[in-house]
Structure formats: C-alpha cells, structure tokens
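> return atomic coordinates for the entry below.
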Amino acid sequence: MDSPHGAAVKAEDFGLKGPRGWAFRGVGIDAAPGSLIAVEGPSGSGRTCLLLALTGRMKPTAGHAEVGGHQLPKKMSAVRRIAALGPVSGVTDLDQALTVAEQLREGALLQRHYGAPVRAMLRPRAERRAAAEARIASALEAAGLDLAALPKGERTSVRDLERLESVRLSVAIALLGSPGLLALDDLDLKLSDTERAEAWALLRSVAARGITVLAVCSEAPADALVLRTGPVDPDAPDAPQDAPDAPVEAAEPAGAEGDTKNDTTNDDTNDDTKGADDALAEAGRA
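Just a heads-up that it's a prediction; the model follows:
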C-alpha cells in the first residue's frame, strides 16, 4: 500500500435537499489532512447523506465544499477517486457468501481494474499477483486484521465474522487503493464499549498514517473533530442554491478513473428516514 496523502475537507453552508425536504443543511468544517472527523447525531438526521455528499457519491444542493482540493459538486468524480468507503450499509456491503480471502482478492481485483495505471496491467501475471498480495498484506496490517486469528484463517466465511472483524475487513479493502479520505458509516453500531474503543483506536492509527478519516457515529470521542447533525427546521428559508433533486453517484474504489452516474433522486427528511434508505438502496444498485 503506497503512502497516501490525506485530503483536507472544507465546507461552508453545505446542504442537501430533495423532494422530501432537507437531509442536512448549514454544515461547516475546516479539517486538515490526516484529521479524524466524527459525524455525530441520531439515526435519521442526515448523517449518511452527509458522508455520501462529502465523498462525491451524492450531489449537494446548497453551499460549497472542497475535498483534497476538488470542489463539490463540480468535481464529484475527482473526489470519488481519492475517497474510499469503508462499511456503508446498502452501498459497500461485504458478500456473505465469500471467504475472507476471496473478499480481499475481489477487492484487489476491482482496485487493479479501476485504479491502476494502464502500464501496471501490462506487467507479467506473476508480478501482478505478487504486487496484489503485498498490497493486501499491507492493508490488513493497517486495519489490524490478523487472518491467522480467525476461526478458519483466511478461509473463514465473511458471514461468520464478528462485527468489529467485519469493520476491519471493510477498512482493509478500502485501504487497498491508498485513499486520501476514508469514510465509514455507523461505526459504533452493535459494538460493546470495549469494541467501540478498539474501533476508534483503529481509526486513529489510520489517521496517523496521513489518511483523513470521516466516521458516522452516535457518540464521538473527545479527540475527534465533530460534525453534528440534527433535525432541520422545515420552516427555515431555503438556501439560494436549492436544486430539485440530489443524484446519487455510484460507489467506486478509491483511485477509479470511471465516472458512473445514477440519476435517481434520494434524500431524507427531518422526521422520516425513508429518503436516506432510498439513497442507500440506489447507491448500492449502481
């Protein structure tokens, strides 16, 4: 895994509105590369939509943001190339039918297909295989996942992983592309206090490597830069940059050159999570 350069994340009056109302609005942040950013708020408050917008997967409709020097929404594809998604339910779900080794090889194959330069594809097969294995080993080390400690080693089924092990596997796959920004949804979901502490320790170690980390959670640690989401006032005047919809962009491996688009409109409202659920479903299908 190459040494990455973290992506600075900046936003001012950042918002997203669709047919069902505002998912989030008025978000502001100025985070340096290698920061640990926590998006804190109750479920249904637009946390996931904010994560997807800041990683170039959903189109914002108000304010402006900049990730790694790329402006949103003008440079969404450029942001997707440097921003990798860890666990995001409905978007980057692990394949429960695969073994851990198979899931890792699939991730490496996708990364090679979308993110590697053309000259890398021309190298001998044995050289490409060795490079992929080295990249996987480095990503596993960074994610703190010891395959030998799993019940059946690398042949352990993904469905048999504990929640924290699944998070580590998703992080390892995301790190295969050496992203500048790593984003995770519902980090503390179904984790004990001890596991939650381990998960945040993992993200601190990733940030210490220079990668900017953005994690959605219900309760942020004291040392994180916190973005808080909450109910949006439906009676507040609309921002001047309103748009009628918010397209969801397909999730891609960090470093991907493709610009796949999905024109379906998806948002959530201040008291209804259906919009966010729709957004995740569309992003997962894309």
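
> C-alpha from now on. contacts and neighbour counts both.
OK.

> helix/strand/coil for residue 214?
Secondary structure for residue 214, judged by DSSP: H, G, I helix; E, B strand; the rest coil, is strand.

> how many residues are close by the closest residue to residue 68 other than its chain neighbours?
Nearest non-adjacent residue to residue 68, counting by CA to CA, 6 or more residues apart in numbering: residue 7, 4.1 Å away. Residue 7: 27 surrounding residues under other CA atoms under 10 Å.

> do the same with residue 190
Number of residues near residue 190 (other CA under 10 Å) recorded here: 11.

> now swap in residue 201 and tell me
12.

> distance of the residue nearest to residue 68 from residue 116?
Per CA to CA, to the nearest Å, residue 7 is found 20 Å from residue 116.

> same question for residue 137.
Distance of residue 137 to residue 116, computed by CA to CA: 18 Å.

> now the other sequence, so there's something to compare against:
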Amino acid sequence: MDSPHAAAGPHGAAVTAEDLGLRGPRGWAFRGVTFSAAPGSLIAAEGPSGSGRTCLLLALTGRMKPTEGRAETAGLRLPRRAAAVRRIAALGPVPSVSELDPAFTVDEHLRERALLQRRYDGSLRTLLHPRRERVAAARARIDDALTAAGLDPAALPKAGRTSVRDLERLEALRLSVALALIGRPRLLAVDDTDLKLSDAERAEAWALLRSLAAAGTTVLAVCSEAPEDALVVRTDAPHADAERAGAEKDTAPDATDGTTEEDEEGTADAFAETRRA
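Coordinates of the predicted model:
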C-alpha cells in the first residue's frame, strides 16, 4: 500500500528496495538489491560496467519495470506508481535516454528545458500569468539550477553560445545536472558519474552531488567506485553474477534462454517507455 504521506515530508525522496530484481531477454540485469535511503541521501549504485547499474537507476526512477521484489520512491510503490515517480525524479546524463545534443549550445539546452518545464509541468494558473512574469520565473529557475550545479556559462569559451561538443566532460556533467534541477526534483539520478574523469575531476563531481544531497535532494549516482560517505548499493552480488553468467551461456547462438514471449514483450515495453519518459 502506498504511504499516505507520499507527497508530504522533506524535499528529498526516501528510496527503498527489498530483493529487487529486473530480468530481460538475456537474463537478470540485477537481482537481490536491498537498501533503505532517507530523504537527502547520497546513494551510489556501484559495480562494473554491465552489472545492471543503469537498469537499477531507471527502475528506481520509474522508467523500467522491475521483475521481482519491492521498491518505493517517496512512498510511491513501483512499478504501480511509476508515472508519479517520474514526475518527482529527474535524470541527469544517462546514455541513450537523456543525453545532451552535441549540436546544441548551452543556452539552447537551458531555454528548451525551461520551456518544456513550463509547458508540461506548470499549473494552469501559472500559464495565465503575464508573459513578463513567466519569463522572469523561468530565468530564476535556470539561474538557481546553474548555481546549484556549479556551472557559470560566462566562464565557458563562448559563454552561453558554447556548443555541447566543445564542453569538457565535467562541464557537460554540470550542464546535465543543471537541466535536471530546473524541474526541482526530489530525486536526481546520474549515470556514469566517474566515467572518463581524472582524480581531481572525480572529486569535484562527487563534491557537487554531495552538496545537492546536503541541500535536501536525494541523489542516486551510478559509479565504478563510490566515495566513503555514500550509501553504497552494489549490483554485482555473487549470486547475481552466477545468474548472469548462466544467462549468457544459455543465450548462445541457436540456444534458448528460457525467457517467455511475455518477458521479452515486457522488457521491450520498458525500454520504449524509458525513451518516452
């Protein structure tokens, strides 16, 4: 049963999972994940590439459908309340799901996100406000998000006209986080947090996410190596590795993997829903 206080309480979203698992056509992406995180936690989904970290992130943000176990985000049961979870959980960079367009400039990305936020998430009363007030409110949201993400467009090579393709990896990460924060989410999810970053840049990235959690937003970050102060959730438990290895063996050419047609259709639907969300 969903918590009666799902929409109340602190700004950040509590996140819990009990024996959570997700199975696809080639076997288990992850299985047996159990943890409980309070609002404003820094959660690190740690494991090697291919261990189901991104699938776990997408499941907990309402964008993929778990196969077994229980999970709640902000008191909302998953997958039954997935649509409600998507409204309070924002994605930072997630490959093939919420990537930056390399041809867009920083300003273009920010304006587009603010426009979408106002159009799809704004109340009817807000839409009736004078245009000047709506523009000022959108600008304030953008400024607040940029400040929280630690990105100063004026310091970029061409300021706000700098193309995404010309950003450094850490700058692109900050921009993705800023875009997510425009919606003022209760849960922020970031994939590949430490990918292709130097030690110094990695420290900066974690300092950013730590500051967002300290300010009240729950942060779920996928990484290969978690910081000591994070709540670590591993997706490469020994029994999950055995399941995964068995699945790979069973899905060799001309072999069946034991996956039913219903399993395959459900997984395909989950990926399609992820792209739409």
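
> residue 137 and residue 116 of structure 1: which is more packed in?
Under the criterion of other CA under 10 Å, the comparison of residue 137 of structure 1 against residue 116 puts residue 137 first, with 19 against 16.

> and that one, which of the three is it?
Secondary structure assignment for residue 137 of structure 1 (three-state DSSP): helix.

> one more: residue 272 of structure 2?
helix.

> what about it, distance to residue 44 of structure 2?
The gap separating residue 272 of structure 2 from residue 44 of structure 2 is 26 Å, by CA to CA.

> more neighbours, the two?
The neighbour comparison of residue 272 of structure 2 against residue 44 (other CA under 10 Å) goes to residue 44, with 27 against 13.

> which residues does the equivalent of that one over in structure 1 contact?
Here residue 44 of structure 2 is matched to residue 38 in structure 1, going by TM-score structural alignment. Shown in contact with residue 38 of structure 1 (CA atoms under 8 Å, 6 or more residues apart in numbering): 214-217, 220-221, 224-227.

> which bit of structure 1 covers stretch 103-119 of structure 2?
With TM-score structural alignment as the criterion, stretch 103-119 of structure 2 aligns to 97-113.

> off-centre distance for the matching stretch?
Here the centre of stretch 97-113 of structure 1 is set off from its chain's centre by 17 Å, with CA atoms, centre = their mean, to the nearest Å.

> would you map the strands across the stretch 51-200 of structure 2?
Under the criterion DSSP state E, counting those that start in this stretch, the stretch 51-200 of structure 2 contains strands at 68-73, 76-78, 89-91, 187-190.

> now check structure 2 for the residue matching the residue nearest to residue 68 of structure 1.
Counting by TM-score structural alignment, the partner of residue 7 of structure 1 is residue 13.

> now do residue 71 of structure 1
Per TM-score structural alignment, the equivalent position to residue 71 of structure 1 in structure 2 is residue 77.

> any idea how far that match is from residue 13 of structure 2?
From residue 77 of structure 2 to residue 13 of structure 2 the distance is 13 Å (CA to CA).

> same question for residue 118 of structure 2.
Counting by CA to CA, the separation of residue 118 of structure 2 from residue 13 of structure 2 is 22 Å.

> who's in contact with residue 30 of structure 2?
20-23, 51-53, 55-56, 235-236, 240.

> from residue 78 of structure 1, how far off is the aligned partner of it in structure 1?
Aligned by TM-score structural alignment, residue 30 of structure 2 pairs with residue 24 of structure 1. Computed as CA to CA, the residue 24 of structure 1 to residue 78 of structure 1 distance reads 23 Å.

> ok, residue 162 of structure 1 next?
Going from residue 162 of structure 1 to residue 78 of structure 1 by CA to CA gives 34 Å.

> surely residue 77 of structure 1 meets residue 56?
Yes. Counting by CA atoms under 8 Å, residue 77 of structure 1 touches residue 56, with 6.6 Å between them.

> which one's more surrounded, these two?
Using other CA under 10 Å as the criterion, residue 77 of structure 1 and residue 56 rank with residue 56 on top: 28 against 24.

> please, where are all the helices along the stretch 101-250 of structure 1?
118-121, 125-143, 163-175, 193-208 (DSSP state H, counting those that start in this stretch).

> deepest of the ones you listed, which one?
helix 163-175 (a mean of 24; mean count of other CA atoms under 10 Å).

> which strands or helices does that one pack on?
For helix 163-175 of structure 1, the packing partners by 3 or more CA pairs under 8 Å, 6 or more residues apart in numbering; DSSP states H and E come out as strand 83-85, helix 100-115, helix 125-143.

> let's see 6 Å
For helix 163-175 of structure 1, the elements it packs on are helix 125-143, judged by 3 or more CA pairs under 6 Å, 6 or more residues apart in numbering; DSSP states H and E.

> which parts of the helix or strand in which residue 16 of structure 2 is found are buried?
With elements taken from DSSP states H and E, the one containing residue 16 of structure 2 is strand 15-24. For strand 15-24 of structure 2, the neighbour count (16 or more other CA atoms under 10 Å) marks 15-18, 20-24 as buried.

> cool, and stretch 24-41 of structure 2?
Residues of stretch 24-41 of structure 2 classed as buried: 24-37, 39-41 (neighbour count, 16+ other CA under 10 Å).

> in stretch 278-286 of structure 1, what counts as buried?
278-284, 286.
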